[in-house]
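[1] dropping a prediction and its sequence here:
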Amino acid sequence: MTIERSEPAVDADERTMLEGWLDYHRSTLALKCEGLTDEQLRTASVPPSELSLMGLVRHMSEVERSWFRRVLADEDAGPLYYSEADRDGEFHPTEADTWQEAYATWQSEIGAARRNAAGFALDDPSRGRHRFSDDPYSLRWIYTHMIEEYARHNGHADLLRERVDGATGD
């Protein structure tokens, strides 16, 4: 699999630019994982941290699901990897967990996010609510938050990838 990544045009309209930067950061995370084995993708950074590249991808599946399905569209979409018994379950991949499954799930959630977002204008209020607030969120706010979320975790992914095989770059 070859990951294509490009920045949005400097003269794009606001929605195109927000969607472009979100896709850019989604692709960046995929690039950080490209070419690694399942074992390498499950490799934690340094104790006591349990953070791994596969864990980050599984986390972003949960984040995409939460904001675009539960909050934006008010879908009844339960958790994928976490539970009441393990609130950080996405960060705890086992030897049975594979990149193929994690990547497919992530891409499925990105597809659902795109479909749901297509039905909203940037200023439309969300139909659902976040567990931390009773206020609706605009699609603009969700896009901006998702760009921030990916950008922050892509910084983690840089360090994780360097730890696994020494690869660096943006």
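    Sure thing, it's come through. Numbering: from 1, shown residues only.

[2] make it CA atoms for all contacts and neighbour counts henceforth
    Fine.

[3] so which residue is smack in the middle of the chain?
    residue 60 (2.7 Å; Cα atoms, centre = their mean).

[4] okay, one more to line up with it:
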Amino acid sequence: MTTERTEPALNAGERAMLEGWLDYHRRTLAWKCEGLTDAQLRTASVPPSGLTLLGLVRHMAEVENGWFTHVLTGVDEPVYATEEDPDADFHHTDADTWEEAHATWQAEIASARRNAAGLDLDALSKTVSRRTGEPFSLRWIYTHMIEEYARHNGHADLLREVIDGRTGD
């Protein structure tokens, strides 16, 4: 399967622009993982780091859930995290597969879209910031998610280069 990445519009309205950039970055992460085996997706970057592409995909499923479900709607149902291992998204085993991680990630993206649909960008989250005690606007969540993906796509680029030398934007 070839991941299609469409450049975000240059002159869209604010919501379409935010959603366009978020979708672009989602597809970029999928593209970075494309064509690799489960073993390659479990390949860590550089010791002592245990960061892998599989871990990044699992992490982004957790992040989609965290912001668009837990924070936005107030429903707290983590994907991989547990009390014993809050970073379980990064701690995969040989039994964890791309098929499961990708399906979970896509399900969380679909849930994120449903949770945000119909809300104004000024809509406030049900969960408040631990730092300020204030709720987050949907606009802030979109902006943060774009930043989160952009940062991790940089990691994904380096991981992919270690695996097979493939680079790209």
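    All right, it came through fine. Every value quoted in this text rests on a predicted model; they were computed, and no experiment measured them.

[5] what's the TM-score once they're superposed?
    Overlay of the two chains. TM-score (TM-score structural alignment, normalised by the length of structure 2): 0.96; 169 aligned residues with a Cα RMSD of 1.2 Å.

[6] quick revisit: skipping adjacent residues, who's closest to the residue nearest to the centre of structure 1 in space?
    residue 106 (7.1 Å; Cα to Cα, 6 or more residues apart in numbering).

[7] longest helix of structure 1?
    Counting by DSSP state H, the longest helix found in structure 1 is helix 139-165.

[8] which helices and strands does that helix pack with?
    helix 14-33, helix 53-64 (3 or more Cα pairs under 8 Å, 6 or more residues apart in numbering; DSSP states H and E).

[9] how far away is the closest residue to residue 124 of structure 1 other than its chain neighbours from residue 59 of structure 1?
    Nearest residue to residue 124 of structure 1 in three dimensions, chain neighbours excluded: residue 138, at 5.4 Å (Cα to Cα, 6+ apart). Relative to residue 59 of structure 1, residue 138 of structure 1 is positioned 22 Å away (criterion: Cα to Cα, to the nearest Å).

[10] of those two, which one has the most company?
    residue 59 (22 against 19; other Cα atoms under 10 Å).

[11] need the residues that contact the top strand by length along structure 2.
    Secondary structure of structure 2 per DSSP state E: the longest strand is strand 124-128. Contacts to strand 124-128 of structure 2, defined as Cα atoms under 8 Å, 6 or more residues apart in numbering, come from residues 70-74, 134-138.

[12] got the residues you listed as CSV, with distance to residue 28 of structure 2 columns?
    What follows is the contacts of strand 124-128 of structure 2, written out as CSV (distance: Cα to Cα, whole Å):
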residue, distance to residue 28 of structure 2
70, 24
71, 24
72, 24
73, 27
74, 28
134, 32
135, 29
136, 26
137, 25
138, 22
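
[13] what's the burial count for residue 36 of structure 1?
    Counted with other Cα under 10 Å, residue 36 of structure 1 comes out at 15.

[14] which ones among the contacts of strand 124-128 of structure 2 map onto strands?
    135-137.
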